[in-house]
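A.B. asks: build me a model:
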Amino acid sequence: MKFGRTFKEALAGKDYPQHWVESAIPYRQLKKILGSVREELIRKGYDPDTIHKLLEAHEAEYHLVDHDSLLLRPTLVVRPAPTAPSISPASLAKLLAAAKPFSPPASHHGHASDQDDDETAPATPDSTHDDQWVMVPLDSDATFFSTLQTDVGKLDSLQSQERKSMNDGIGALGSEIAEVTRPKEHRITFAKSDLYRWREIFEIYLSAEIFFSTSEVAGGSRTSESARMKLVWFQDEVNKRNLPQKFKLAPSSASYKRFMELNLTLLQNFQFQELNKTAITKIIKKFDKQTSLGVKATFPQALKSASFIADNIAKSICAQLSSEVLAIVPQVMDHTCTICSDFRYLPIRLSCDHLFCIRCAYLLQQANKRLCPLCRAPTVHELTVDNIDKAVMHYLERWFPKEVKVKQAYNELMERKDQLGPNAGGATPCLIM
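C.D. replies: Predicted coordinates:
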């Protein structure tokens, strides 16, 4: 199936808002203009094979230059020397008939320099020499790139509006979730909080890595289809654990619904951006194939100010979602001891500023270890109970009451075993009886 038809069906089949569809890249219109570009080039003696040979021999250059009006101004310049490869005298005369004088670039291996607007006498085959360049006036390619640039501008504007709308939604959602998860009066009141339900939801969400992967094997951005499948898995996993049904506060249910709607909106924006980026890539590739002018590498640079092309909307929105929503509910993984990989309570801070749980710090001292396990600074031997970070300890008591209770019981058990032996906390029968 040709891409033009695929593109049209994708726009119609994804339930995109009508104003999105109207802002999409006009792929079919650009294909028609591209036909005119090719015809004009051939009419002026620049068939694709000739252009390819001139570019290879550095006897021609094609540039997309930013004009004062911020519109791209495509420029074809040639150096039609009589020795140019595969160019007959008759073809050379035809090329020069449609050309205008042009100041020579600083280097014919680099990019074109600024144009000299001074008028000089028209170039002829007899007067042409190695340093003489002429500009070939073309109309159709200017129409092609102005149409494409205008529509990329529309997509830029649309994306800015969508980003603002999602950013506003993220801010409001963050405030709502903070209200239903924040500890009250320095300690959690379980009857008035959904802290642990939201913590589990966000833990699943982070592990799903819906829009981005942080693993070495599949690091970086996902495709929109991969993101869709990950989002489906996340929703299925949350429902499998019945987490929405376990909410104690009515606002939590409404907030979870908005959280899912926000992710679906982001996915739809991501799909629309990916689809239009593909359309741009395809039409530029087709432009190069039919003209041999080679703009695939220069077009993204010429439109580097276009955020629709340069940016990934999922990346920027996910960054805000992480800082304004996910960060509201601290995760256990952010407060684990790097030695035992367990919850870090009571947290003891070395003078090198690294934190460990008090049990691991005690074992380091018992083993006569002097060096910090992370930075190798000789700080372990000087530790006392005064090194417990009370601010972090109180924070953990507020936000992780269940984990604190479990770790306290564990520390007490291990302390009894240290004092009375390995069976101190077990149910071993009395040997005397």
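A.B. asks: okay, CA-based contacts and neighbour counts for the rest of this
C.D. replies: Noted.
A.B. asks: which parts of the stretch 251-400 of the chain are helices?
C.D. replies: Using DSSP state H, counting those that start in this stretch, the helices assigned to the stretch 251-400 of the chain run over residues 298-302, 307-310, 313-324, 358-366, 390-399.
A.B. asks: for P378, find the nearest of these.
C.D. replies: Taking CA to CA, helix 358-366 is the member of those nearest to P378, at 11.7 Å.
A.B. asks: here is a second sequence; please produce its structure as well for comparison:
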Amino acid sequence: MHFSKTYSQLLLTLSPELRDNAIEYRRLKKLINETVVELHSLGFTPAVLQQLLEQGGHGIPASTCEDTAAPKDRPTVTYEISSLQPRLRITLGHGTQLSNDTISPLAAQEPLPNTQGSLSSENAEYTVNIQDIVLPLRSDTAFLCLLASELSSLSDHFATIYNEFTQKLIVLATSISSTARPVSSSAPHSFSAYLLSANNVTSVRPGSCGKSDLYFWREVFQQYVQAEIFEGIGEAERGERSIDEAERRLVLFHGRVTEKARSLRIPTSEEALDMFFKINAFILDVKKVRAFDLQPRKLHVRSLKKHTKRTALPIPAYLLCEPGDTPPSEVVLSTQPLMPLQRLLVQAIGEKLLPVVPYIDDYSCLICTSIAFKPVRLDCGHLFCVRCLVKLQKQGKPNCPLCRAPTVLKADRNNVDYALLNFMSDWFPTESRAKLRANELEAAKEELEELGFPGATGCVIM
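C.D. replies: The predicted structure is shown next:
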């Protein structure tokens, strides 16, 4: 199936926003065909023109020149593009004689600008007394101008898409923030701050989360990161996903989350979840655009290569420069960002949406790897849970496990990070209660062992 037909069919599957701003590939092909017709009218078929441009540094074939002609007397053909106005410049040496097949189309032309001298014929040969013939290529000019305009318009549209997408993320983040509320706002009577001045850290009892979908959204975002829908980050399958794989993973993620959505407590969470699904479906659409070579950079190169293939006119290298290279200021045919659009959108989700709900992994003790509730911050700045620090002190280990600074034995109740303690109690009430319970059981077991009851975990009747 030809690319043009595939391109048209794909556009029908995209959203109207992307479809209406797509590059008019068929119109570009039509202008390429008109350029071929224009070159034919000047006597330049693709085969002949390719010979003229390739032979001896863009010179014409030697068979059409006198065998005794010096290199400086040989005519040359150059394809020039200045400010998106392509033209053929034919430079002829004084007195050069050309055959009828080579120059008759030029002799039939009306006088052109930048032409000096005249053409005269004798016995089907032309004695050339001119220096330059400049042939403007009007259809080729229209092709490059349309391509530049389409690429600029599409790149601007992609920039608009990104800006609008980030604004939607901000709105979605605000909506999720109002439903994924911490204990202090959802159940204010069950939360109390712990202060060094109040000396109440020993009576820490995190409250339960009230009417909030905090744990639902935390699980949704955790599953979203683990699903790696659009790009793999593991060693085994690192890299961008194919369209089919990304779509399959998105469907699986949608199914898992939909099942858990029945436990939602706040109605606005359903609207936020629906918006979250839609923005990921939109990213999949953008990924389809890129995968089928419809991004500005891809269509730019494809259109110019087709232009060269049909017309034999060599496109200058700077028009095919890679993203990041700096083309000449007078010609700019690609303004696509270095990173593909769909990767920018996925990155925006990670920067603006996912951090709305704190992750427990960011607040884990580096020794026991569970939540560092009752966190103790050593003088070196590293943080551990109180039980792990007590164990280090009982074992007489003075050095920090991370930086080896002698700060462990110096730590006391003044090293408790009360701000972080309140934060964990507020955002991780379930995990904090579980860790507190585990700490209490472990402390009780150690006390029993010190009293001579090894292995005892409950009450002992004497």
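A.B. asks: related to what we said a few turns ago, how about the helices of the stretch 251-400 of structure 1 in a markdown table, adding distance to L148 of structure 1?
C.D. replies: Converted to a markdown table, these look like this (distance: least, CA to CA, whole Å):
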| stretch | distance to L148 of structure 1 |
| --- | --- |
| helix 298-302 | 11 |
| helix 307-310 | 12 |
| helix 313-324 | 20 |
| helix 358-366 | 62 |
| helix 390-399 | 53 |
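A.B. asks: need these in JSON lines (columns: mean neighbour count).
C.D. replies: JSON lines is the format used below for those (neighbours: other CA atoms under 10 Å):
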{"stretch": "helix 298-302", "mean neighbour count": "15"}
{"stretch": "helix 307-310", "mean neighbour count": "18"}
{"stretch": "helix 313-324", "mean neighbour count": "17"}
{"stretch": "helix 358-366", "mean neighbour count": "17"}
{"stretch": "helix 390-399", "mean neighbour count": "16"}
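A.B. asks: relative to G169 of structure 1, which of the ones you listed is closest?
C.D. replies: That would be helix 313-324 among those, by CA to CA, at 9.7 Å.
A.B. asks: pretty sure T141 of structure 2 is touching S82, no?
C.D. replies: No. Taking CA atoms under 8 Å as the definition, T141 of structure 2 is not a contact partner of S82, at 10.1 Å.
A.B. asks: before we move on, the earlier item: among the helices of the stretch 251-400 of structure 1, which comes closest to P80 of structure 1?
C.D. replies: Closest to P80 of structure 1 of the helices of the stretch 251-400 of structure 1 is helix 298-302 (CA to CA; 23.3 Å).
A.B. asks: please name every helix or strand in contact with that closest one.
C.D. replies: With contacts defined as 3 or more CA pairs under 8 Å, 6 or more residues apart in numbering; DSSP states H and E, helix 298-302 of structure 1 has these neighbours: strand 60-66.
A.B. asks: how far does the strand it packs on sit from its chain's centre?
C.D. replies: Centroid separation for strand 60-66 of structure 1 versus its chain: 30 Å, with CA atoms, centre = their mean, to the nearest Å.
A.B. asks: packing partners of it?
C.D. replies: Right, strand 60-66 of structure 1 is packed against helix 48-56, strand 72-78, helix 298-302 by 3+ CA pairs under 8 Å, 6+ apart.
A.B. asks: still on that earlier bit, E203 of structure 1 is nearest to which of the helices of the stretch 251-400 of structure 1?
C.D. replies: helix 313-324 (12.0 Å).
A.B. asks: structure 2: matching residues for that closest one?
C.D. replies: Helix 313-324 of structure 1 corresponds to residues 341-352 in structure 2, going by TM-score structural alignment.
A.B. asks: out of the helices and strands packed on strand 60-66 of structure 1, deepest packed?
C.D. replies: Most buried of these, by mean neighbour count (mean count of other CA atoms under 10 Å): strand 72-78, with a mean of 20.
A.B. asks: returning to what we had before: what comes into contact with the match of helix 313-324 of structure 1?
C.D. replies: Stretch 341-352 of structure 2 is contacted by residues F158, Y162, F165, T166, L169, I170, A173, F230, I283, L284, V286, K287 when judged by CA atoms under 8 Å, 6 or more residues apart in numbering.
A.B. asks: reformat the helices and strands packed on strand 60-66 of structure 1 as JSON lines; add distance to P125 of structure 1.
C.D. replies: Shown next, in JSON lines, are these (distance: least, CA to CA, whole Å):
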{"stretch": "helix 48-56", "distance to P125 of structure 1": "16"}
{"stretch": "strand 72-78", "distance to P125 of structure 1": "13"}
{"stretch": "helix 298-302", "distance to P125 of structure 1": "31"}
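A.B. asks: distance of the residue lying closest to Q393 of structure 2 once chain neighbours are set aside relative to C388 of structure 2?
C.D. replies: Nearest non-adjacent residue to Q393 of structure 2, counting by CA to CA, 6 or more residues apart in numbering: L409, 5.8 Å away. As judged by CA to CA, to the nearest Å, L409 of structure 2 and C388 of structure 2 stand 13 Å apart.
A.B. asks: do S242 of structure 2 as well
C.D. replies: Distance of S242 of structure 2 to C388 of structure 2, computed by CA to CA: 45 Å.
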